[in-house]
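Predicted structure and sequence below. I'll ask about it afterward.
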Amino acid sequence: MPSDLSEVKRRQNLELQRKNLELTQLYSDLRESFESMSEVNKKLRVVNEELETRTKAQAEFINIAAHELRTPTQSIIGYCEMLQMFPESRKHYLERLARNADRLYTLISDLLDATRLETGLLNLTNTDFNITDTIRDVVNDIEKKSDILNKNQVRIKPKIKLVLPSHPVVVHADNKRIAQVLYNLLDNAIKFTNSGTINVSVNLDTTNLVKVSVKDAGKGIHPQIRTKLFQKFTTMSDKGIGLGLFISKNIIEAHGGSISGKNNKHAFGATFSFTLPAATTTKE
């Protein structure tokens, strides 16, 4: 009889041990499940925050775009009405119509480019070309279209000085997109310069990088925007929505280059520079 009791106790102990092992394993499984759920929740929170940020950014983008597009559109409608009422002043109104149409086209192009950049849909068509020829073309184009308001409140043509090497400087890039970057930098320089000369220079350094610089004698980079200079909607001007430098940065970086902006040390104004890898056909 005692042996039977011992056997029963032994079996009961074994069963208890088995149950304890099962409970221990169950606890371990539950802990792992809770940890996994906690990790999933963290990831979901991050995704939700990113979605909220993107939604907010998209709403801001749409609001700013709608506001900026409305201004030249209203001007165009207004000048069309004035043209009908006063046909004898058509030259005056046609000039302003052309200016606002050009502004509208630029705004729409910038908005589309910003969208393409953020969705990774900006395509580059790279070829070998002499960047000094592109600079001359952009300068000729911008000199025809742009003017500045001097200290006497008189509109004059900007003074742009080219400091370019006599030999070709060939880069392998998208010519139109590089011209767009040059136009953006020169347009910014003109916006903030009412006297002095804007210098455009090209240098080829020892690491085979072509450096293009646009140096103005304007107000310089405002401390308020210095740290976010190349972000969307960063501007101290009332003549744009702050997409030019954002687009320029992305275009240059897509070519394997870099872009920077800084105030001039011993003079007024600022200098914006970008680099591009030189093509193998470039000669020093």
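Ah, there it is.

From now on I want contacts and neighbour counts done on CA atoms only, so please keep to that.
Fine.

In which helix or strand does F274 reside?
strand 270-277 (DSSP states H and E).

Summarise which helices and strands that strand is packed against.
Applying 3 or more Cα pairs under 8 Å, 6 or more residues apart in numbering; DSSP states H and E, one finds that strand 270-277 contacts strand 170-173, strand 209-215, helix 244-254, strand 258-263.

Residues contacting the next helix or strand after the shortest one, please?
Next along the chain after strand 170-173, taking DSSP H and E as the criterion, comes helix 175-191. Contacts made with helix 175-191 from outside it, assessed by Cα atoms under 8 Å, 6 or more residues apart in numbering, are listed as 124-127, 129, 134-135, 138-139, 142, 146-148, 158, 198, 214-216, 218, 237, 244-245, 247-248, 251-252, 272.

Put this next to the first one:
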Amino acid sequence: MAEELGLLIDGATSYAIYMLDTEGRVTIWNLGAERIKGWTEAEIIGSNFSKFYTLEDVAIGKPVDDLARAAACGRIEEDSWRLRKDGSEFLASITLTALRGAGGELRGFGKVVRDITDQKAAEAGLVRREDHLRSILATVPDAMIVMNEHGTMSSFSTAAEQMFGYAKTNVLGQNVSLLMPPIERRDQAKFLRDYLTTGGSSIIGNVRMSTAQRASGDVFPIELAVGEASIAGERIFTWFVRDLTNRQKTERQVKELQSELIHVSRVSAMGTMASTLAHEINQPLTAIANYLETTRDMIGDTKDGLLSEIAEALGLAAAQSLRAGTIVRRLRAFVDGGETGFGIERLDMLVEEATSLGLLGAHEAGIKVTMTIAAGLDTVLVDRVQIQQVLVNLIRNAIQSMATVACKKLTIATAPDRDGWVRVTVADTGIGLDPDIRARLFDAFVTTKEDGMGLGLSICRTIVEAHGGRIWADADAGTGAGTAFHFCVPLAGDDDV
């Protein structure tokens, strides 16, 4: 029996198995101990086991302490560094057992040692790789979700937490359908079953567009790629998810900018054409005014009532022709970037001239017009034609907004604003402002008219701001409906006179 036991001990070549007496001297030494530590049985029998310890451990009395602990506890287990015969060190898994007789007396110690240097190195390498993988998953911008063939999630990356708004601890173990909108959630289980049954791989490795749902309930567009792997006989799937919200927003903005660019190109072409037309039209307008005035002078003073009315009409027509010529010259200066005609103007006359042109057809449309010109605001420092252009634009817009309403009231008023400024108001009882465009009301190319270009209010803002003023709109004109537009222009000071 003893011989068979010796054969068994010597056959365990992966383990160093040896016996110590109560003082720590080696009494039995197997072939595994010889292979691992390097000493032969003849070399080591009778030697103290402290020679297997590093010099640092011997200096602190660890060999004696280990025997004392094993005697007290019966057995100790630990991983520690040990020496070979050639002086090299190795990491050992050690079990030291106290051997006692039938009466409990200490007979010696049995020791089993296994070299775990390579094992620990492999484990450390695995830990490093896992740490590296975790660091990648924590920083990669795309969400990564791992699930089994039933859709149960087993991994949820940091980017996935940020994208979907779920904490990892709240989703692991749940079905991936949690991340889908209701309309797609009910199809997920069927999709996985069909895929596993048919073995189809058309989606594996391919990128497709889909939608997902955040913890807040918001549905958003995603780009989805799916990977498949088999681990220990179990099929797992990995989702790589990219949030397309910002990309689609950027694409929409690009399309809007492209559309605006087309509008700008058209406006630029119109500006070139307007500059050319302004030069060509100005001369015939001047000629028309001269012909009209000459015809009026030819009638002269007459007692004939009809001829008097004709002469008066000819005078008004000549004045409007001259006014049209002035507008054309201002337009050309505006397009060419020339200087504008700032000057001191009487506010009441400026408003009256603008309304006479802007209110054409208002009476026939059944519109009641009220004008309120505040006292003490006599003169302003403006470009008369440009400010009249703003007024005419606002008045025509107001008339058009009241085309389909029963109550048609238009109010044109002036009032003091902040010190040194006067406020001009054009208010109507029309259909009011569309809430969708209220914030962009004065932006270029924003319009509610089917045939409009959306430049009128943008030009008005440019003109008013060029005067140092501001323009804005109120959704309620004080009558429960309609819109009130206001703009401010500077009063003429003593230094301007």
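Happy to help now that I have it. Values in this document were obtained by computation on a predicted structure and should not be read as measured data.

on that earlier part again, once aligned to the second structure, how far is the strand holding F274 of the first structure on average?
Superposed on the second structure, strand 270-277 of the first structure shows a mean distance of 0.6 Å to its aligned residues (mean Cα distance after the TM-score superposition for the first structure).

The stretch 101-250 of the first structure: strands as residue ranges?
In the stretch 101-250 of the first structure, the strands defined using DSSP state E, counting those that start in this stretch lie at 127-130, 148-149, 155-156, 159-163, 170-173, 197-204, 209-215.

which residue lines up with A159 of the second structure in the first structure?
Matched across to the first structure, A159 of the second structure finds no residue, judged by TM-score structural alignment.

In space, what's closest to A159 of the second structure - neighbours in sequence excluded?
A143 (4.7 Å; Cα to Cα, 6 or more residues apart in numbering).

residues touching A101 of the first structure, list them.
72-73, 76.

Distance-wise, check the residue nearest the centre of the first structure relative to A179 of the first structure.
Nearest to the geometric centre of the first structure sits F246, at 1.6 Å (Cα atoms, centre = their mean). Counting by Cα to Cα, to the nearest Å, the separation of F246 of the first structure from A179 of the first structure is 15 Å.

again, but for V202 of the first structure
For V202 of the first structure relative to A179 of the first structure (Cα to Cα), the value is 14 Å.

So those two - more neighbours on which side?
V202 (21 against 17; other Cα atoms under 10 Å).

residue in the second structure matching that one?
Checking TM-score structural alignment: V202 of the first structure goes with T414.

excluding its backbone neighbours, what's nearest its match?
Per Cα to Cα, 6+ apart, closest to T414 of the second structure is V424, 4.5 Å.

coming back round to it: the residue nearest to A159 of the second structure against V226, yeah?
No. At 11.7 Å, A143 of the second structure does not count as touching V226 under the criterion of Cα atoms under 8 Å.

what about stretch 224-240 of the first structure, start to end distance?
End-to-end distance for stretch 224-240 of the first structure, by Cα to Cα: 17 Å.

Then stretch 120-133 of the first structure?
Across stretch 120-133 of the first structure, first to last residue, Cα to Cα, it's 29 Å.

ok, residues contacting it?
With Cα under 8 Å, 6+ apart, stretch 120-133 of the first structure has contacts from 113, 116, 164-165, 168-175, 177, 202, 279.

can you pull the buried residues of that stretch?
128-132 (16 or more other Cα atoms under 10 Å).

Between those, which sits nearest R11 of the first structure?
Closest to R11 of the first structure out of these is D128 (86.7 Å), distances taken as Cα to Cα.

follow-up on the earlier one: what residues in the second structure pair up with the strand holding F274 of the first structure?
Under TM-score structural alignment, the match for strand 270-277 of the first structure is residues 483-490.

buried stuff in the matching stretch?
Buried residues in stretch 483-490 of the second structure (16+ other Cα under 10 Å): 483-490.

same check, this time on stretch 247-256 of the first structure
Per 16+ other Cα under 10 Å, stretch 247-256 of the first structure contains these buried residues: 247-252, 255.

Okay, the corresponding residue of the first structure for V392 of the second structure and R70 of the first structure: tell me how far apart.
By TM-score structural alignment, V392 of the second structure lines up with Y183 in the first structure. According to Cα to Cα, Y183 of the first structure stands 24 Å off from R70 of the first structure.

Could you list the residues in contact with stretch 55-69 of the first structure?
104, 107-108, 111, 240-241.

Surely R329 of the second structure touches L277?
No. Between R329 of the second structure and L277 there is no contact under Cα under 8 Å: 10.4 Å.
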